[in-house]
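Undergrad: The sequence and its predicted three-dimensional model are supplied below.
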Amino acid sequence: MKGLVVVLLGLALVSAIGASPARRPVVPAMFVLGDSTLDVGNNNHLPGKDVPRANEPFYGIDFPGGARATGRFSNGYNIADFVAMHLGFERSPLAYLVLKSRNYLIPSALTRGVSYASAGSGILDSTNAGKNIPLSKQVQYFASTKAEMEVVWGRRKVSKHITNSFFLLGTGSNDLFQTKPKSQADVAALYATLVSNYSAAITDLYRMGARKFGIINTGPVGCVPRVRLLNATGACNDGMNRLAAGLAAAFKSGLATALAPTRLPDLMYSLADSFAASQANFDNPQASVFKNADSACCGSGRLGAEGKCMRNATLCSDRDAYAFFDNVHPSQRAAEVSAQALFVDGPTKITAPISFKELGEKR
């Protein structure tokens, strides 16, 4: 499956919407690593006809400042944008390959940050190989960025800058679509490999000075329209959801061990339980804040999931009423609600051990 599976974090949290993002950034910069729910244009600059791209209408139809495709798999902003807003920025930092093409990488890295996220990527290099920037390569790109920053600012200033910056990570769902474990032993081996590789990537970033990690866990991948399409009733795929739930649990326990203070002193993280938060909505669609939580707003055929979102596709008129914009990705409204869930305190809090808000404000 091309692109990335939706990460719907808190569709039932509409009552929490309304808190204004900070007017002044609480961190010096934000660095983003992950897949298409976070990609803001990197894939548009990758060669190859099979690279998943969001570079034509109707993507970006609601993007502020004039409807245009920006490389985001959304009708407007994506969740990286809304996380950035809550931290006090205007929107997500620009894509690494965009900044490189404009010779503006270092100014952005020193003032706003950089996004390395790439649609179709996963924790494993083999996931959709050759069609994206895998997580390991994204980490390498950050290392290169850091080296260039040090040439301009010096090691001491850059070290402080990185230590106080916010690192947003969201990946793992695409890996599930690329594997078909045949036994429980295969499932266990898959989880172990994904947790190990993910932990290694975070550890590499830690060794380069990163200390604040906001991590978005895998959601119920069996409930996206493209998967529902395979069921005659349009129901979620329970098998895929069990696989995703198991990975979410493995991340929760595995990362807690790998990122423990005894191993990585001063590291702080917030892990979002996106599976539990969004599964409740799919189990009880009547309670959903969206009028449509099973079909694509932009597409064609049954559930809007049989065709791609493109210029000649069918486009819904009320995009805020749809949880999904295309057959795998959330709408701008769903991304907004999801990001709010990461920062809200109280009974609706889905993050542990602290919220994204608390993580950003930590010193």
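TA: Nice, thanks for sending it over.
Undergrad: From now on I want contacts and neighbour counts done on CA atoms only, so please keep to that.
TA: Will do.
Undergrad: Please tell me how far residue 222 sits from residue 355.
TA: Counting by CA to CA, to the nearest Å, the gap from residue 222 to residue 355 is 26 Å.
Undergrad: Check it against this one:
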Amino acid sequence: MAMEALVLCLVISMQTALVPVAAGGLHRPPAMYVLGDSLLDVGNNNYLPGADVRRANRPYYGIDFPGGVPTGRFSNGFNLADYVAKTMGFASSPPPYLSLLGGQLAVPAALTKGVSYASADAGILDSTNAGKCIPLSRQVHYFNATRAEMVTTVGSSAVSHLLSKSIFLIGVGINDLLVFSRAQNKSAAEQQSDAAALYADLISNYSATIKELYSMGARKFAFNNAFQIGCTPNARLLDAAGQCDGSVNQLAVGFNDALRSMLAGLATRLPGFVYSLADAFGLSGDVFARPLAYGFTDIADACCGSGRLLAEGSCLPNSTLCTNRDDYVFWDRSHITQRTSFLSAQAFYDGPAQYTTPINFKQLAHSS
């Protein structure tokens, strides 16, 4: 009887008005589903077996999170998924999928706030960091399983309506680019040819993923492109002066251009498909060019780590930890701080027009 009452309440809530946001009488989307990599992972990797799986389940991760505990986020506190969710009216990112398995909270969470399938080290290609993460294809498989449980609980009509109004936040591709860049020892011409083949492979798989989600009922997509990954502390280590790795940044440029073109094409072929593409590359470039304007005093070093640029070692309980974490762009040698995530989400939601196309995240959330 208790479960029947819960299901009834869920159905009623889905058939009534969406939960309002405080400002302007706007309403938040009914749920948010997250797919991607470590910039969005809120703890799925904590549940994966294997010594080679990257996890943020130890101090100093989470030092600025409520309670000061590590949660699986590769951040000193909240991450990009959290702040995108907050701008849209949620308390934080939806919970990690693997934390809900085997419990009675999976369906209620999926129906009322969403689920996160994001996994650190994940790529578009199954071969990227294979065995160490949940690749994008598996994340979609997990979403399909969630959707089936939702349909069993409240029916296909209610689920179709819910998904058509919900946000699908996706940020992936960086790890594919990094794996590719580390394997390069060819001539410039050969590398250019290989990069073109990589883009074609990535975009083909990415497009197929989006169309698969669309076929399941997804309509509103928020995408995050690749930021200037050649400027992470880890990448700067390769340069004696600590400068950005231009070749890796160029890889990101090529991928981002192909992604933009692919999404524009899908919008003309998929009825009801609405999207916003966030330009993390452009925003990060502006931050690196004018850090003080954004409140940062350090754009090169990690806040937590060891060695040169605090990037020669991982963030561990015995690592060096910076004092003023809000002054740093990067938390560890490859991930951004909580404050960087906050500023990014704000820019993508309702910031300067150059950081999103063709609409911003706010317009996406409240589109009909």
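TA: In hand now; what should we look at? Quick caveat: nothing in here was measured; it's all calculated off a predicted structure.
Undergrad: Please state their TM-score.
TA: TM-score for the superposed chains, counting by TM-score structural alignment, normalised by the length of the first structure: 0.91, backed by 341 aligned residues with a CA RMSD of 1.7 Å.
Undergrad: quick one, what contacts residue 332 of the first structure?
TA: 74, 75, 76, 77, 78, 79, 320, 325 (CA atoms under 8 Å, 6 or more residues apart in numbering).
Undergrad: State the helix or strand in which the third one lies.
TA: Under the assignment given by DSSP states H and E, residue 76 of the first structure is not contained in any helix or strand.
Undergrad: Just give the closest residue to it, not the sequence neighbours.
TA: Sequence neighbours aside, residue 63 is the residue nearest to residue 76 of the first structure in space, at 4.0 Å (criterion: CA to CA, 6 or more residues apart in numbering).
Undergrad: and that neighbour, helix, strand or coil?
TA: Assigned state for residue 63 of the first structure: coil (three-state reduction, DSSP: H, G, I helix; E, B strand; the rest coil).
Undergrad: Would you agree it is in contact with residue 81?
TA: No. Using CA atoms under 8 Å, residue 63 of the first structure is not in contact with residue 81; the gap is 11.2 Å.
Undergrad: So for those two, which residue has more residues nearby?
TA: Neighbours of residue 63 of the first structure and residue 81, each counted by other CA atoms under 10 Å, are more numerous for residue 81; the result is 24 against 18.
Undergrad: mean per-residue distance, the helix or strand harbouring the more buried one to the second structure?
TA: Per DSSP H and E, residue 81 of the first structure falls inside helix 79-87. Mean deviation of helix 79-87 of the first structure relative to the second structure after superposition (mean CA distance after the TM-score superposition for the first structure): 0.5 Å.
Undergrad: so where do the strands sit in the second structure?
TA: Here the second structure has its strands, by DSSP state E, at 32-36, 114-116, 167-171, 220-224, 274-278, 298-302, 304-305, 320-321, 328-330, 356-357.
Undergrad: With mean neighbour count and distance to residue 179 of the second structure added, can I get those strands in CSV?
TA: Shown next, in CSV, are the strands of the second structure (neighbours: other CA atoms under 10 Å; distance: least, CA to CA, whole Å):
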stretch, mean neighbour count, distance to residue 179 of the second structure
strand 32-36, 27, 16
strand 114-116, 27, 24
strand 167-171, 24, 17
strand 220-224, 25, 19
strand 274-278, 25, 23
strand 298-302, 23, 21
strand 304-305, 26, 22
strand 320-321, 18, 28
strand 328-330, 28, 20
strand 356-357, 21, 27
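Undergrad: Ok, which of those strands comes nearest residue 239 of the second structure?
TA: Between residue 239 of the second structure and the strands of the second structure, the tightest spacing by CA to CA is seen for strand 298-302, at 11.7 Å.
Undergrad: By how much does the closest one deviate from the first structure on average?
TA: Strand 298-302 of the second structure sits 0.6 Å off on average (mean CA distance after the TM-score superposition for the first structure).
Undergrad: In the first structure, what stretch matches that strand?
TA: On the first structure, the counterpart of strand 298-302 of the second structure by TM-score structural alignment is residues 292-296.
Undergrad: got the contact list for the matching stretch?
TA: Contacts of stretch 292-296 of the first structure (CA under 8 Å, 6+ apart): 223-225, 228, 234, 282, 285, 303-305, 321-328.
Undergrad: Next step: those residues restricted to helices.
TA: 225, 228, 282 (DSSP state H).
Undergrad: Test my guess that the first one contacts residue 303.
TA: What that stands for is residue 225 of the first structure. Yes. Counting by CA under 8 Å, residue 303 is a contact partner of residue 225 of the first structure at 6.4 Å.
Undergrad: so how far is residue 301 of the first structure from the counterpart of residue 150 of the second structure in the first structure?
TA: Aligning on TM-score structural alignment places residue 150 of the second structure opposite residue 149 in the first structure. Distance of residue 149 of the first structure to residue 301 of the first structure, given as CA to CA: 49 Å.
Undergrad: same question, residue 263 of the first structure
TA: Taking CA to CA, one finds residue 263 of the first structure at 51 Å from residue 301 of the first structure.
Undergrad: repeat for residue 112 of the first structure
TA: Where residue 301 of the first structure is concerned, residue 112 of the first structure sits at a distance of 41 Å (CA to CA).
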